[in-house]
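*Asks:* What follows is a protein structure lacking sequence information:
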């Protein structure tokens, strides 16, 4: 009888080693490269930013307190959210018809539209930003067209709020199109035909049958575009108005001009917290897994 507990004690480490060995032979080896990559290039830098936010120049939460006590920083944060909201609405307005036609027509029309959308991912944000600087510049084609139409003097388009907002919307429209198309493609056309056969006019059938079924795509695209726009730096800095600085531009200013790495790190963490809060809110209301369906 006295040997039974001893045998159990000896068997427990062996069982643990067997489970560990099975784990090492199983999915763990598949997870290991991605885990190491994320740890080295995401978690470690993120931990460094967190540490700098509470240790530069002295240890504490003074950087966070200074941010929320600064009317300028709060105004920049509010402007960032307002700009992201406007860009999201503009992207939705521009992307919805494209995704609708691509999903409903199919065939060559769908392939052509989706090819144009895909081509935009092959050009970096920086190149597209410089392209808009040429297009909207004082000697660009838009100003030249306005002059040819008799508009004198032509309005200044570059380095304005309109230029930055329109350029950011143009860059984020492809994300919205793909999010909408993924949902619209699964909407059965029988529903629309049934509504039309029951006497509903095309507009009423669209508003009451098709639009509600496409709302998951609208929510997915809006969330993706909004959060992406929160971190825009290059476009609003190069072609926007100096009075319309966004939070990423403020972080760049704190690093490059003020050399205040602690304040920049705290501002970065506040921006990250805002983005995570939006994801959590989306997950609570709709479920984050629906974003990828």
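*Replies:* In hand now; what should we look at? On a predicted model such as this, the values are computed, not experimentally measured, just so you know. Numbers count the residues shown, from 1 in each chain.
*Asks:* CA only for contacts and neighbour counts going forward, please
*Replies:* Noted.
*Asks:* all helices of the stretch 51-200 of the chain, in order?
*Replies:* Remark: helices assigned in the stretch 51-200 of the chain by DSSP state H, counting those that start in this stretch are 62-69, 71-105, 107-120, 125-135, 141-148, 161-184, 189-197.
*Asks:* Save these as JSON lines, and put in mean neighbour count too.
*Replies:* Shown next, in JSON lines, are the helices of the stretch 51-200 of the chain (neighbours: other Cα atoms under 10 Å):
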{"stretch": "helix 62-69", "mean neighbour count": "16"}
{"stretch": "helix 71-105", "mean neighbour count": "19"}
{"stretch": "helix 107-120", "mean neighbour count": "14"}
{"stretch": "helix 125-135", "mean neighbour count": "16"}
{"stretch": "helix 141-148", "mean neighbour count": "14"}
{"stretch": "helix 161-184", "mean neighbour count": "23"}
{"stretch": "helix 189-197", "mean neighbour count": "14"}
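*Asks:* want to compare, so here's the second one:
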């Protein structure tokens, strides 16, 4: 078969696969877009059903909105930084370990994801409260005289969010590090590169795509966190998701709540585009290198 015949056969297979996947694509697309379009339409309507830009004016002129956006960004960035600090060494250790040991360790790391987020959040509430296990243990050892404020604040919220997101960060980073050719690492070592230099100049650059994917998952996912800040924040940590819920439950203002939802969606889209651009830039640099 000549090249033109192979090309036609390839196109025929692509159209066949697209036709088979078509119903699922339409179903998922409608299910995903219909709520977004409904929220978008509600953000331009008054309670009487009239078109208006007042909802956006009300939301953008409110100091509470900008405060919630600031808290949201701070929580997401802090969670991402801690996940990077903890997740990169953990992924490196897993990638360097024996396959059997790494698989068993991965099961332990992924175990929290098999438990409801609500159960895990209340578990942290029990551990971090003033009479919780951590404070009582530290007090019994004489480390502290007064209970530490570990819950109903930013610290407790951050602990709960890192606990939830760390496994999701480790998975793509570990997969990227596991795929690195061991000969490349051994070649760097044979040329005189020490452990830290080998990590900085070989392992981290070659696993940059996994780190970018993990960072995107962590940052974008945490932008919409609700349960963890609501429980561990104790009403003192109010990201935009909690602001949306209170706008609905307290004022029944669907227009303003929808406008806040659109702002959160735009924030997610901007963050996603930035991470995709960074990942492509890192990939281009690795390709040229």
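*Replies:* In hand now; what should we look at? Everything numeric in this text was worked out from a predicted model, so none of it was measured.
*Asks:* And the TM-score between them?
*Replies:* Here the TM-score for the pair of chains, by TM-score structural alignment, normalised by the length of the second structure, is 0.86; 267 aligned residues with a Cα RMSD of 2.2 Å.
*Asks:* that older thread, can you tell me which of the helices of the stretch 51-200 of the first structure comes nearest to residue 267 of the first structure?
*Replies:* Closest of the helices of the stretch 51-200 of the first structure to residue 267 of the first structure is helix 62-69, at 7.3 Å (criterion: Cα to Cα).
*Asks:* Which part of the second structure matches that closest one?
*Replies:* Per TM-score structural alignment, the counterpart of helix 62-69 of the first structure in the second structure is residues 54-61.
*Asks:* re the thing from before, just send the helices of the stretch 51-200 of the first structure back as a markdown table, with distance to residue 235 of the first structure too.
*Replies:* Shown next, in a markdown table, are the helices of the stretch 51-200 of the first structure (distance: least, Cα to Cα, whole Å):
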| stretch | distance to residue 235 of the first structure |
| --- | --- |
| helix 62-69 | 24 |
| helix 71-105 | 12 |
| helix 107-120 | 16 |
| helix 125-135 | 6 |
| helix 141-148 | 19 |
| helix 161-184 | 6 |
| helix 189-197 | 40 |
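*Asks:* And the ones you listed: which comes nearest residue 39 of the first structure?
*Replies:* With Cα to Cα as the measure, helix 62-69 is the member of the helices of the stretch 51-200 of the first structure nearest residue 39 of the first structure (25.6 Å).
*Asks:* distance from the closest one to the second structure after superposition?
*Replies:* When the second structure is overlaid, helix 62-69 of the first structure sits 1.5 Å from its aligned residues on average, using mean Cα distance after the TM-score superposition for the first structure.
*Asks:* chain center to that helix: distance?
*Replies:* 26 Å (Cα atoms, centre = their mean, to the nearest Å).
*Asks:* Touching that helix from outside, list them.
*Replies:* Defining contact as Cα atoms under 8 Å, 6 or more residues apart in numbering, one finds that helix 62-69 of the first structure is touched by 53-54, 73-74, 262-263, 266-267.
*Asks:* Could you find the counterpart of residue 226 of the first structure in the second structure?
*Replies:* Superposed on the second structure with TM-score structural alignment, residue 226 of the first structure falls opposite residue 219.
*Asks:* Thought residue 80 was touching that match, still the case?
*Replies:* Yes: look at residue 219 of the second structure against residue 80 with Cα atoms under 8 Å: they come within range, at 6.0 Å.
*Asks:* Is it correct that residue 79 of the first structure is in contact with residue 244?
*Replies:* Yes: between residue 79 of the first structure and residue 244 there is a contact under Cα under 8 Å: 7.4 Å.
*Asks:* The match of residue 226 of the first structure: which element?
*Replies:* helix 208-223 (DSSP states H and E).
*Asks:* what about that helix, how far off from the first structure?
*Replies:* Looks like 0.9 Å for helix 208-223 of the second structure (mean Cα distance after the TM-score superposition for the first structure).
*Asks:* just checking, what packs against that helix?
*Replies:* The contact analysis (3 or more Cα pairs under 8 Å, 6 or more residues apart in numbering; DSSP states H and E) places helix 208-223 of the second structure against helix 63-96, helix 154-178, helix 254-288.
*Asks:* Would you mark the buried spots in that helix?
*Replies:* By 16 or more other Cα atoms under 10 Å, the buried positions in helix 208-223 of the second structure come out as 208-220, 222-223.
*Asks:* Quick check: next helix or strand after that helix?
*Replies:* Following helix 208-223 of the second structure in sequence order, the next helix or strand is helix 227-232 (DSSP H and E).
*Asks:* That next one - contacts with which helices or strands?
*Replies:* Applying 3+ Cα pairs under 8 Å, 6+ apart, we find helix 227-232 of the second structure packed against helix 117-128, helix 154-178.
*Asks:* just checking, next helix/strand downstream of it?
*Replies:* As assigned by DSSP H and E, the chain's next helix or strand after helix 227-232 of the second structure is helix 240-251.
*Asks:* What residues sit buried inside that following helix?
*Replies:* Neighbour counts using 16+ other Cα under 10 Å place 240-244, 247-248 of helix 240-251 of the second structure among the buried residues.
*Asks:* still on that earlier bit, list the contacts of the helix holding residue 219 of the second structure.
*Replies:* By Cα under 8 Å, 6+ apart, helix 208-223 of the second structure touches 72-73, 75-77, 79-80, 84, 161, 165, 168-177, 264, 268, 271-272, 275, 278-279, 282-283.
*Asks:* what's the matching residue for residue 4 of the first structure over in the second structure?
*Replies:* Residue correspondence to the second structure (TM-score structural alignment): residue 4 of the first structure is left unmatched.
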